[in-house]
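Undergrad: Okay, sequence plus prediction incoming.
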Amino acid sequence: MIALYESGKSRQDIVREYDLTASALDRWIAQFQQSGSFKEKDNRSPEKQELIELRKRNKQLEMEVDILKQAALIMGRK
């Protein structure tokens, strides 16, 4: 569909022919032009990607804190 659009076929014709919503086609066109990919992870903004990485790092640190608390309790009993 992107190739059809880029070869000159109108948005209206593509939407009608393939029974799409105009917003879906627009999103696909924008994603393809931005990154050449239709995968959501390839089309994230840098801020969104950073937020995901920070949340992942936060979870890891929370797990490490829990492990250290457990170790402290065990060591305190001895």
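TA: Noted; the coordinates are in hand.

Undergrad: contacts and neighbour counts: CA atoms only from here.
TA: Will do.

Undergrad: Give me the contacts around stretch 33-53.
TA: Identification of contacts with stretch 33-53 by Cα atoms under 8 Å, 6 or more residues apart in numbering yields Trp28, Gln31, Phe32.

Undergrad: Neighbours of the first one, how many?
TA: So that's Trp28. Trp28 has 17 neighbouring residues, counting by other Cα atoms under 10 Å.

Undergrad: And here is the other one:
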Amino acid sequence: MLYQQGKTRSELVLQYELTPSALDRWIKQYSTTGSFKTKDNLSTEDNELLALRKENKRLLMENDILKQATLIMARKSQ
């Protein structure tokens, strides 16, 4: 990383036309997790929220399938 190799914040901001806050966020992410990827830098709460949303989507899909199966079975029994 250029920052770790001795380039100053101001040099990097000017050279790559960044905002100081974006550079600071990237430096923090890289020093914390070694990655710039958003998924690698999510908080515990964010990861939990994503898991809950995924589970909710799965449950809604299962519910729709069961509703359709109920309708099919009701038609067959008539």
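TA: Right, received. Where do you want to start? As the structure is a prediction and not an experimental result, all values here were calculated from the model.

Undergrad: quick revisit: save the contacts of stretch 33-53 of structure 1 as JSON lines, and put in secondary structure too.
TA: Shown next, in JSON lines, are the contacts of stretch 33-53 of structure 1 (DSSP: H, G, I helix; E, B strand; the rest coil):
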{"residue": "Trp28", "secondary structure": "helix"}
{"residue": "Gln31", "secondary structure": "helix"}
{"residue": "Phe32", "secondary structure": "helix"}
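
Undergrad: Can you convert those into a markdown table and add a column each for distance to Arg16 of structure 1?
TA: Formatted as a markdown table, those follow (distance: Cα to Cα, whole Å):
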| residue | distance to Arg16 of structure 1 |
| --- | --- |
| Trp28 | 16 |
| Gln31 | 21 |
| Phe32 | 21 |
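
Undergrad: State the number of residues packed around Phe32 of structure 1.
TA: The number of residues packed near Phe32 of structure 1 is 16, by other Cα under 10 Å.
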